[in-house]
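*Asks:* dropping the sequence and predicted coords here.
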Amino acid sequence: MNRKTLVLPAVIGLLAPVLAACGGTDSGSDSGDAIVVGTTDAFTASNDAPAPLDPAYAYDVGTWNILRQTVQTLMIQPRGEGDPVPEAAQSCGFTDSGNERYACTLREGLKFANGDPVTAADVKYSIDRARALKADSGVFALLSTIDTVETKGDREVIFHLKTADATFPFKLSTPVAGIVDPDIYAKGKLRDGFEVDGSGPYTLKAEVRNDQLVSAVFTRNPDYKGSLEVNNGKVELRSFADADAMGTALDKGDIDLMTRSMSPEQILKISADSDDNVDLVDMSGLEIRYLAFNTNDPTVRAKAVRQAMAQVIDRGELVSKVYGSQAEPLYSLVPASITGHSNAFFNKYGDPSVPKAKAMLEKAGITTPVKLTLHYTTDHYGPATKKEFELLRKQLNASGLFDVDIQGTPWATFRPAEQKGEYEVYGMGWFPDFPDADNYLAPFLDKDNFLGSPYANSTIRNTLIPESRRAADRLSASNSLMDIQDIVANDVPVLPLWQGKQYVAANDDVTGTAYAVNSSSTLQLWELGRGVSG
């Protein structure tokens, strides 16, 4: 197979935002076959999670990537990087000096795909619904700074916030703030299954087998009005059991493009091939991986146990042996390219040291070896996850201070078990809701956090997070953000491991691949077209 590699700028902000005028659906062609995109994301409806695609419930990168094609939000993250811009809104902005009152005016003529008009009352209904349902995924916490939502006429929506929140425009760009039709989405109940209805650039037809979505066909919505230029008439997102099966489909021509998650071996093989019928697009990414702790569990309740793990784990070895140049060690929850980042864990622990870890445990009176199980998901973060956890086990056991086992579980079972506190230590990934340091801290540390973690630090919750959100200039929030990271490094409710790049591999006749995924791992299927790539 013929391949070549395209490397995109790695520094946040180098890609200038480029937005089309309203009514961009006039571009592109409805003729020809759908552009077929492969993914290893699994979409499952289960007893624990029967409504995976309801905007009031969905809270993982895979389901959000379906919702972002179909359910419109007031704001949207731009094509490259930068502050969010109006999408369903014609304009939005703070109307006070304290960042506590935010007003949006809707575009004229907005319609749901079924023809119903989209009004300010629908926006209020959608936001209030997500806040009231308080789904156990924790996604409603993104809207926690809202006090009340007010409407004026059919087109004006005013958000009154409980406290200043300079990140609020970003939050209105996330699917939990998606606008839904009150006639379809019940007020007091999540919408089960895989149907999605909205006013976004596409409509969805889902193919489901055994409670799993195996194919999502997105057809351009002729009534869409927004900021996006849609460059195709139809895209199919096809789910594969693993990266090898997805790669085989690309080789055979069954799919046109593959995205997350390719294996490290696949990426190396594709990049090494000197031919050029397939492009490998290498772009900056803000994905992180970390270990999380149930701080109420007797095994890891003692802070010294968590600190000793932080002192023993060798991130450099982990990255070099499992991911190579496709990742880099991470010493904070906040990635290195985000304003407010600090190397808090390296500053506290330095290089890996068994003697230092041993001293920590002895001082706390902890009997060694500490026996525990590291839990990971087998089908959500890519095929290298098992190898990663095997190496973590080896590092910890080699210290003589730990007796570690590992246990892999499918995501549909893993996620509910983690939320119920059934695991003492577990591996997770984070794809940011929006590219701001707040979104790497508050979802893990604030009340109603994403993990359902029992860890609570009053200084972080009551002082530092609110203080950081008051700063419209995010650089001026750095001191508060760094203080949070220092506390995390000391208490270790989570243990950051690495941050990664992201890749897309596509047939050479598919255009728009450079913007197919943004830095937050959002699929931008409207960017894809057919022609001759560069």
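*Replies:* Good, I have the coordinates.
*Asks:* can we go C-alpha only for contacts and neighbour counts from here?
*Replies:* Noted.
*Asks:* any idea which helix or strand carries the residue lying closest to residue 367 once chain neighbours are set aside?
*Replies:* Nearest residue to residue 367 in three dimensions, chain neighbours excluded: residue 361, at 7.6 Å (CA to CA, 6 or more residues apart in numbering). Under the criterion of DSSP states H and E, residue 361 resides in helix 354-363.
*Asks:* by contact count, what packs against that helix?
*Replies:* Packing partners of helix 354-363 (3 or more CA pairs under 8 Å, 6 or more residues apart in numbering; DSSP states H and E): helix 303-312.
*Asks:* contact partners of the helix it packs on?
*Replies:* By CA atoms under 8 Å, 6 or more residues apart in numbering, the list of residues contacting helix 303-312 from outside reads 300, 345, 349-354, 356-358, 360-361, 364, 366, 370, 395-396, 399, 490-493, 495.
*Asks:* filter those residues down to the buried ones.
*Replies:* 300, 345, 349, 352-354, 357-358, 360-361, 370, 395-396, 399, 490-493, 495 (16 or more other CA atoms under 10 Å).
*Asks:* which parts of the stretch 401-534 of the chain are strands?
*Replies:* Secondary structure of the stretch 401-534 of the chain by DSSP state E, counting those that start in this stretch: the strands cover 402-409, 425-430, 494-507, 510-511, 529-530.
*Asks:* and the stretch 51-200 of the chain, by the same measure?
*Replies:* Using DSSP E, counting those that start in this stretch, strands in the stretch 51-200 of the chain cover 75-76, 85-86, 89-94, 101-106, 146-152, 156-161.
*Asks:* isn't residue 518 up against residue 65?
*Replies:* No. Assessed by CA atoms under 8 Å, residue 518 is found out of contact with residue 65, at 11.2 Å.
*Asks:* run the angle between the helix holding residue 361 and helix 303-312 for me.
*Replies:* Relative orientation of helix 354-363 versus helix 303-312 (axes from the mean of the first three to the mean of the last three CA atoms, to 10 degrees): 180 degrees.
*Asks:* second structure follows, compare the two:
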Amino acid sequence: MLDRRSTPRRLVVAAVGLALLAGAAACSGPEDDGAGGGDAPAEGGTLTVLNTEPQENFDPARLYTSGGGNVPSLVFRTLTTRNRADGAAGTKVVPDLATDLGRPSENATVWTYTLKKGLKYEDGSPITSADIKYGVERSFAAELSGGAPYLRDWLIGGDSYAGPFGGGETTLDSIETPDERTIVFRLKKPVGDFPYLATQTQFTPVPQDKDTGTEYEKHPLSSGPYKVVENTRDGERLRLERNTHWSEKTDDQRHAYPDAIDVRSGLDPAVINQRLSTSSGADSKAVTTDTNLGPAELAQIGQDKALKERVGVGHFGYTNYLAFNPRVKPFDRAEVREAVSYAIGRSSVVNAAGGSALAEPATTFLPNQKALGYKPYDHFPAGENGDPDKAREVLKDAGYDEGPTITLTHSTEEGEMGPKIASAVQQSLQKAGFEVKLEGLEPNAYDERRWDTGNTPGFFLTRWGADWPAGYPFLAPIFDGRQIVENGANFNHAQLDDPAINKEFDEISRLTDLDAAAKRWGELDEEIGSRALAVPLFHPVYQRLVGKDVKNVVISDWTGVLDISQVAVG
């Protein structure tokens, strides 16, 4: 996924994007009816969603992944989707509009999909392969930018195609529709992960004769269980009601238990948590998909059994880490980077992030998820509190009788890249003899600086999450030399461009056996980790309240947040 909460190019989540993590996800308590087995949850009522971030750009072409805490997936179906199940089971990709995960050619450069029979829009008209082709094509238009970049990079002709509007080519020849139920994608290179990519909202069907361009977000034609009946103040208020032409017979992943879903955004986090805690009136049937509980709130909840049973815990593939730019002295020397790695006390960093309930210590870049290819390693073992003696030894062997003076750049905004984390890192390094100066930048200036290839700081806090649960979108943007961006948002902060590493990215990417690919992603992570180009710090954890009348809570490791498509209210 990306640094999805602040970059226009790469979610979630986040997204998002997207806080996040590794491990199982679940919600304890009597209201958790599970995703399967037992009696089906009752239908009816209105589910309220209380969020901080507005559901902006509610157009499938402009959304990054399924953004907005799963709300878009209620309206937009795609060729494939995530398995709607708790924890690790939710990292699997499954068919959605398509009958299967796609049929690759021998070298995985051609992917063919067949649509299910009986698919319909909210107006009862049939969904065709031509609609999916057009939906993908319109995502290339400059006025509808914001989606993930992979199609532009992977489809033949995608790098020069400008969408169906205005002059130039109006269609993309590398997408073929031989009949109303078949669609074929022709790629520049082998891509074994294409079934994951086909979960992105850019694969949502859009009938060309109903497209209103930048106005489409106000009333996109639904292919999912709910349709948009109100979208005001650029997504601050979004009201959805059941799509009567959607059928669970063609969609075994989503449900439509509530009659309506009322999304209210632009709210203060403290207000959201207070309203969910009190659970009076409509708030008893409310959830949030973007607001975490803080340490003080968790301490209070820990003393209240009823509240504790309403907390959902989620994990998503995300890593907070210290990044080095080896073009800036003294980080051009591997010994200095290694000494930093030995010195970091992750216990103090985790405490600064809110404690063990909100952060899990990390020694690998890949989070602890099988789907990502996680392989445990610790090239620079420092224990919970760091190993300042080993750090001093490494520095001395490198000719530093005294620790070098270094600058740690961070955001001035409180959070995972803010002053508290920076201070914890500073204290660890000072114990090892480093003289550490802190450079705090306002969030926008901070983002511009860390993504600017020519002006990247030598040492700074940052984070990354996967656009889907596999190794490629987690490792390639950070360590593939071909993805260094000279004039734009660059995420390969170390500017690593090793032909052997680049070749391994290509070799693994062509694998359609996802388990075999995962194993090799873990091995590649271990190899890159030995070069001390980053210091993994922690994987954030989601802890979120739901209203007292919310049932059927499902939280997968794909998103780490409650899946609205499974929720019922009673």
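*Replies:* It's in. Please read these numbers as outputs of a predicted model, since none were measured by experiment.
*Asks:* TM-score of the superposition?
*Replies:* Scored against TM-score structural alignment, normalised by the length of the first structure, the superposed chains reach a TM-score of 0.77; 498 aligned residues with a CA RMSD of 4.2 Å.
*Asks:* of all the strands of the stretch 401-534 of the first structure, which lies closest to residue 119 of the first structure?
*Replies:* Of all the strands of the stretch 401-534 of the first structure, it is strand 529-530 that lies closest to residue 119 of the first structure, at 31.8 Å by CA to CA.
*Asks:* average distance between that closest one and the second structure?
*Replies:* Strand 529-530 of the first structure, aligned to the second structure and superposed, deviates on average by 1.4 Å (mean CA distance after the TM-score superposition for the first structure).
*Asks:* Provide the aligned range in the second structure for that strand.
*Replies:* Strand 529-530 of the first structure lines up with residues 568-569 of the second structure when matched by TM-score structural alignment.
*Asks:* ok, residues contacting that stretch?
*Replies:* With CA under 8 Å, 6+ apart as the test, stretch 568-569 of the second structure has contacts from 41-47, 257-258, 285, 549-552.
*Asks:* now do the same for residue 296 of the second structure: its match in the first structure.
*Replies:* In the first structure, residue 296 of the second structure lines up with residue 265, judged by TM-score structural alignment.
*Asks:* can you check residue 178 of the second structure too?
*Replies:* Residue 178 of the second structure maps onto residue 152 in the first structure, by TM-score structural alignment.
*Asks:* spit out the contact partners of its match.
*Replies:* Residue 152 of the first structure makes contact with 120, 158, according to CA under 8 Å, 6+ apart.
*Asks:* just to check, residue 411 of the second structure is in contact with residue 449?
*Replies:* No. Contact criterion CA under 8 Å: residue 411 of the second structure and residue 449 do not qualify, at 10.5 Å.
*Asks:* more neighbours: which of those two?
*Replies:* Comparing residue 411 of the second structure with residue 449 by other CA atoms under 10 Å, the one with more neighbours is residue 411, at 24 against 17.
*Asks:* dump the residue contacts of the more buried one.
*Replies:* Each residue near residue 411 of the second structure by CA under 8 Å, 6+ apart is listed here: 417, 418, 419, 440, 441, 442, 443, 446.
*Asks:* show me what it aligns to in the first structure.
*Replies:* That one, residue 411 of the second structure, aligns with residue 376 by TM-score structural alignment.
*Asks:* tell me the SS of its match?
*Replies:* The three-state label given to residue 376 of the first structure by DSSP: H, G, I helix; E, B strand; the rest coil is strand.
*Asks:* please apply the same query to residue 321 of the first structure.
*Replies:* Assigned by three-state DSSP, the conformation of residue 321 of the first structure is helix.
*Asks:* one more: residue 414 of the second structure?
*Replies:* coil.
*Asks:* which residue, neighbours along the chain excluded, lies closest to the spatially most central residue of the first structure?
*Replies:* Centroid-nearest residue in the first structure, with CA atoms, centre = their mean: residue 431, separated by 2.8 Å. Computed as CA to CA, 6+ apart, the closest residue to residue 431 of the first structure that is not its neighbour in sequence is residue 287, at 4.8 Å.
*Asks:* roughly how far does that neighbour sit from residue 130 of the first structure?
*Replies:* Distance from residue 287 of the first structure to residue 130 of the first structure, counting by CA to CA, to the nearest Å: 26 Å.
*Asks:* more neighbours, these two?
*Replies:* Per other CA under 10 Å, whichever of residue 287 of the first structure and residue 130 has more neighbours is residue 130, with 26 against 19.
*Asks:* measure the residue nearest to that one when sequence neighbours are not counted to residue 40 of the first structure for me?
*Replies:* Nearest residue to residue 130 of the first structure, sequence neighbours excluded (CA to CA, 6+ apart): residue 56, at 4.5 Å. Per CA to CA, residue 56 of the first structure is found 24 Å from residue 40 of the first structure.
*Asks:* ditto for residue 109 of the first structure
*Replies:* Using CA to CA, we find residue 109 of the first structure at a distance of 37 Å from residue 40 of the first structure.
*Asks:* trace residue 344 of the second structure over to the first structure, please.
*Replies:* In the first structure, residue 344 of the second structure lands on residue 313 (TM-score structural alignment).
*Asks:* show the contacting residues for that match.
*Replies:* The neighbours of residue 313 of the first structure, taking CA under 8 Å, 6+ apart as the test, are 352, 392, 395, 396.
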